[in-house]
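Student: with the sequence up front, the predicted model follows.
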Amino acid sequence: MSRDFKISRRGFMGGTAGATLIALHPFSARAAGAQAHLRIMETTDLHVHVYPYDYYSDKPIDTVGLSRTASIIEEIRAEATNSMLVDNGDFLQGNPMGDYMAYERGMKEGDMHPVITAMNTVGFDASTLGNHEFNYGLDFLMKSLAGAEFPVVCANVVSEMGGSPRDDKTLLKPYVILDREVTDGNGETHVVKVGLIGFVPPQIMTWDRRHLEGNVEARDIVTTAEAWVPQMREEGADLIIALSHSGIGSAQREDGMENASVPLAEVDGIDALMTGHSHLVFPSPTYADFVGLDAEAGTIHGKPAVMGGFWGSHLGVIDLLLEKDGNEWRVLSAETEARPISKRNEDRSVTALVEDVPAVLASVEAEHQATLEYVRRAVGETAAPLHSYFALVADDPSVQIVSNAQLWYIEQMMQGTEYEGLPIISAAAPFKAGGRGGPEYYTDVPVGPVAIKNVADLYLYPNTVRAVKVTGAEVKGWLERSAGMFNQITPGEPDQVLLNPDFPSYNFDVIDGVTYKIDLSKPSMFDSDGAEVSEGGRIVDLMFEGAPVTDDMEFIVATNNYRAGGGGSFPGANPENIIFEGPDTNRDVIVRYIVDKGTIDPKADANWTFASMEGTTVLFDTGPAATAYADAVEGVTIEPAGDGPDGFARFRITL
């Protein structure tokens, strides 16, 4: 099919043509001579969401999609005399279209990746890499980037390490300086040299160790910026924009920070920051209490910054009023915002605020249809519903099937090895459990056929299977780390909030093969970063085959490469303890397991529960569709408790 689809071309676009009903931004309308308004727009964490479509539930949705975000881009370009568009990484992986390209169709030399095709169609000026760009390996990444009609930069991923960052041979160009013509308030044109430099969390070396070890290394973000930004100035950059695929976190600088955008903003010479990685929105009240930020004005250490949500949910916008002083340009004033493509109504429904750009849909229509065929293939049957509505508060069928499949696989892999005969247990966490994904962000597979789309729904990420050898003490520590999911509860008081909103569901590992209880009256042993902050712990009655687990016992834990490589900072889960690295993804193992069994019946076995507390109730929020399953949850007493915020439903547990 033809790929000759283009919407408003990239670059600094005039704001009045074809947009007579759209008012210019005040910076454009009021700019004086030698002053120019530059609008910089950001997408981030697209994760292959081009179509407004949920491939897991196999239906259109209004909350995602570059095809929707593109319409805002056209409108916002028209509001500004001069504009440019950047992407902040995590575009290659994250939904079944990404997996279809990686595992089914593949990328040969000269092939076009659909998300790159869509980005070319929209007209990006530049992009950086996100951590998920490395999930499918370096060869797949480089073949995908070859089709980009825009530069992709990344300063801290190094193929040959030098004595300092400026001596490195980087995997991609560390930065690019784009010459752009801008129109000032008098209608005169000037050339502005815009420098764009990109960064990715150095944790990629842990998360994708199998692809990266021995091939590249990753430097600290801030150290790298301190080296390259002065060189960009030396080369004539008038303005430097950091494309920081790194979240907004602590203001305290530490080496190797994952979420380094706050200390990054302190680097002299950086004028503005585009951020991402955290799947959040900035400016927003979410960051009201963070040190170094103005969450209302959208600044970090006084510099304009933005984070444009995820999956195309928002477009980040930074408006800069530039003034020419001699031969140099400086930022006179700035404004930031994140514009959404949809809104959630009081009745939990979603209203689309924009429509699709047809050219963007058309550019990847063939791959969209191929992805639908890919995800609709049946691989077996389930005799029990697979849902994750209660995965954070009770043993759960959607986690059970993952654990069962991992256990089945690792038991085979250990046969004939020195580890044969050691007890094997399995750790798995719920990935789709509401939270930032919203009240529809849950797994829900009814009784009947199980298709590939259902397996992708059960296991979102293209992780590969690992096994680690741990002690009984480390098993307990592993579970203590997971128990950080819960707030400390006061015995005898009603309706306390159960879940810690800052604890990600993918770090709530349930370990099958042992039984245990969680005593919520005790504080968490670990803080959000995995540092031990209290003694004693919450895990009680930890048993294996009916006998207490002792500290010196040995176990094999079936898990994934992210966890085994140290992701989440779990006791015992580290590269030194890895005894098996599987070539197969966890998803593929689940598919094989279902095919092998024909019909699965992964009913939760309630191997973990909360310790009882007389006279105590707790509240938690989940998807409204959970009501249909509440009576069947094993190990806890659950009842409806009204409406929660933002479209969620509230439930009560009696401890």
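Tutor: Right, received. Where do you want to start?

Student: please make it C-alpha for all contacts and neighbour counts, starting now.
Tutor: OK.

Student: and the next helix or strand past the strand or helix carrying residue 621?
Tutor: For residue 621, the element it lies in under DSSP states H and E is strand 617-622. Using DSSP H and E, the next helix or strand after strand 617-622 towards the C-terminus is strand 637-643.

Student: packing partners for that next one?
Tutor: strand 649-654 (3 or more Cα pairs under 8 Å, 6 or more residues apart in numbering; DSSP states H and E).

Student: apply 10 Å and report the result again.
Tutor: strand 617-622, strand 649-654 (3 or more Cα pairs under 10 Å, 6 or more residues apart in numbering; DSSP states H and E).

Student: roughly how far out does it sit from the chain middle?
Tutor: 30 Å (Cα atoms, centre = their mean, to the nearest Å).

Student: kindly report the same for stretch 403-417.
Tutor: Distance, centroid of stretch 403-417 to centroid of chain: 29 Å (Cα atoms, centre = their mean).

Student: second one coming, line it up with the first:
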Amino acid sequence: MNSQKTAFVTLLFTSDIHGHVYPTDYRGPGERNLGLAKLSTLIRKERLSDPSLLLLDNGDLIQGTPFMYHYAKYGGKGTHPAARALNHLRYDAAVVGNHEFDYGLDLLRRTVRDSAFPWLSANIVNGEDGKPAFGKPYLIRETDEGIRIAVLGLTTHYIPNWEHPDNIRGLAFEDALESARRWIAHIREAERPDAVVVCYHGGFERDLATGEPAEPLTGENQGYAMCLQLEGIDVLLTGHQHRLLAGELNGVTIAQPGSAGQAIAKVRLEFGRNAGAGWSLRGKSAELLAVDGTVEADPEMLALFADDERNTQQWLDQPIGAAEGDMSIPDSFKARLADHAFTEFVNRVQMEATGADISCTAIFTDEARGFGERITMRDIVSNYIYPNTLKVLRLTGRDIKAALEKSACYFMLQGEGRHIRICPAYLAPKPQHYNYDMWEGIEYELDISKPEGERVVKLLRGGVPLEPDQPYEVVMNSYRAGGGGNFDMFRGKPVVREIPTDMTEIMADYILARKTIRATCDHNWKVVY
């Protein structure tokens, strides 16, 4: 009989890898401190001290880099790269994230079939029978010492508010908090685990220190409520928000390892043997292991994907056209303060593709640099990083004004000099530059010196004020058209037209057809303060 009195279980946990295998961001040369190839080095090191550790991924794995886009859109053959990578690293389980649906159910299900581990999501169920759509809702892992660890997978149920209906057809998304409550009770009773770990592709809706709402309480993120309301949960591993977190909330050990493979979370569970039989959880800790300049990429991982990476890089460097005039974005903040040639270009492409007279778009990240004189596919996917399609909504003038007021909340004035700044809500818990839209087809001004809700001081079309009740056709990306970013004024509005083609393809085809595009800027809008 094993008389050992103390035992430890190690959990390693990744989340929001977003397709980063190689240590690159694909925007330019040079190695970055990110990606699964570098995480592999940390995982190997941890396995030396604990060969039986539990390795988990928390979703948003198969989308987010040109590497994954190229595979999905250009007929990638063989085992999906995401499954190949996690198989090689011997992952024990993965959770379905919201971006797993971006390329459609067929590709997601093929990825699941290619995986040598289960994909968990207890609250994504089949619409017909209510059973978990991806097979297993949870995983039970028993150590050599007889310690039983339960891992429950959950996904933010807010997905139908963003995703194209075709990509989630036949699925139902149960409330993650209530699903967790039901499944944890079942697991505790039926499986008798020594510890329950919840892997939730969602984040924290409230400030962890004060409990104050950190965002509109839509149900997109329920991590705070899970820690306070659920009985029988020992560890909550989170994601979706791209935050770097490790600690404890209401006795629940929590962790979130950022995004793109910049870190991996390590949770250590200590168990003591009971006087009679079995084990009791005696201690818990969480930390983040960061990928920095001292971490070398694993040569085996690099070799495993060398052909895929080479093909991707060659595709990215294909010249597709040229720009005449300045379409570069040297300062993304300034480009959001007044009409800019690059955003005008994107809006005009959207208008031409759909026939709509009004359009809105965003500069998605601060890393977007617009176009130089020579345009390649790398330029397209570096600026337009999401696989959005286009929708034309029928909106009233009142809806448009409300959307502009929502976007105006992106800015604030600070200090005695009343300097204009980005509102902190758009910077934490993660940057949300993609939730500030810039419009074409209307003339408007936003005055940030005025209170929120009163900042639209000019709103015209063709020099004439927009009528509050008059209908207008407006094109936007599919995420925004579903109300993404808390643009509630768009939810449920009539969809006039829909273009199912990925916007990056639309932009590339537009440039290929013209060979040379010309920078234009009609200065139809500006921010004042």
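Tutor: Thanks, I have it. If you're wondering where the values come from, they're calculated on a predicted model, not measured in any experiment.

Student: so the strand holding residue 621 of the first structure aligns onto which residues of the second structure?
Tutor: Strand 617-622 of the first structure lines up with nothing in the second structure when matched by TM-score structural alignment.

Student: which positions in that strand come out as buried?
Tutor: 617-622 (16 or more other Cα atoms under 10 Å).

Student: what is the nearest of the residues you listed to residue 133 of the first structure?
Tutor: residue 622 (30.7 Å; Cα to Cα).

Student: my guess is the closest one contacts residue 498. True?
Tutor: No. Contact between residue 622 of the first structure and residue 498 fails when scored by Cα atoms under 10 Å: they sit 11.9 Å apart.

Student: which residue packs closest to the equivalent of residue 266 of the second structure over in the first structure, ignoring adjacent ones?
Tutor: By TM-score structural alignment, residue 266 of the second structure lines up with residue 317 in the first structure. Once flanking residues are discounted, residue 317 of the first structure sits nearest to residue 41: 4.6 Å by Cα to Cα, 6 or more residues apart in numbering.

Student: contacting residues for the aligned partner of the one you found in the second structure?
Tutor: Residue pairing (TM-score structural alignment): residue 41 of the first structure is matched to residue 12 of the second structure. Each residue near residue 12 of the second structure by Cα atoms under 10 Å, 6 or more residues apart in numbering is listed here: 42-43, 46-47, 53-57, 91, 264-268, 286-289.

Student: if any of the residues you listed are buried, put those into a ChimeraX selection.
Tutor: With 16+ other Cα under 10 Å as the criterion, this ChimeraX line picks the buried residues out of the contacts of residue 12 of the second structure:
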select :42,43,46,53,54,55,56,57,91,264,265,266,267,268,286,287,288,289
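
Student: mark which of the contacts of residue 12 of the second structure are part of strands, please.
Tutor: In strands, judged by DSSP state E, the following of the contacts of residue 12 of the second structure are found: 54-57, 264-268, 286-289.

Student: how far is the strand holding residue 621 of the first structure from where the chain is centred?
Tutor: With Cα atoms, centre = their mean as the basis, strand 617-622 of the first structure stands 25 Å off its chain's centre.

Student: mutual contacts of residue 622 and residue 498 of the first structure, please.
Tutor: With Cα under 10 Å, 6+ apart as the test, residue 622 of the first structure and residue 498 both reach residue 392.

Student: and what about the match of residue 41 of the first structure, helix, strand or coil?
Tutor: Using DSSP: H, G, I helix; E, B strand; the rest coil, the structure places residue 12 of the second structure in strand.

Student: picking that back up, now, which of the ones in strands among the contacts of residue 12 of the second structure sits nearest residue 488 of the second structure?
Tutor: Among those, and counting by Cα to Cα, the member closest to residue 488 of the second structure is residue 57, at 31.6 Å.

Student: the closest one contacts residue 198, doesn't it?
Tutor: No. Using Cα under 10 Å, residue 57 of the second structure makes no contact with residue 198, being 11.8 Å away.

Student: ranges for the helices of the stretch 51-200 of the second structure?
Tutor: Under the criterion DSSP state H, counting those that start in this stretch, the stretch 51-200 of the second structure contains helices at 66-73, 81-88, 105-114, 176-190.

Student: what lines up with residue 337 of the second structure in the first structure?
Tutor: Checking TM-score structural alignment: residue 337 of the second structure goes with residue 393.

Student: quick one: its match from residue 482 of the first structure, how far?
Tutor: According to Cα to Cα, to the nearest Å, residue 393 of the first structure and residue 482 of the first structure sit 12 Å apart.

Student: surely residue 393 of the second structure meets residue 499?
Tutor: No. Using Cα under 10 Å, residue 393 of the second structure is not in contact with residue 499; the gap is 11.9 Å.

Student: looking at these two, which is more packed in?
Tutor: A direct count of neighbours by other Cα atoms under 10 Å for residue 393 of the second structure and residue 499 places residue 393 higher, at 24 against 17.
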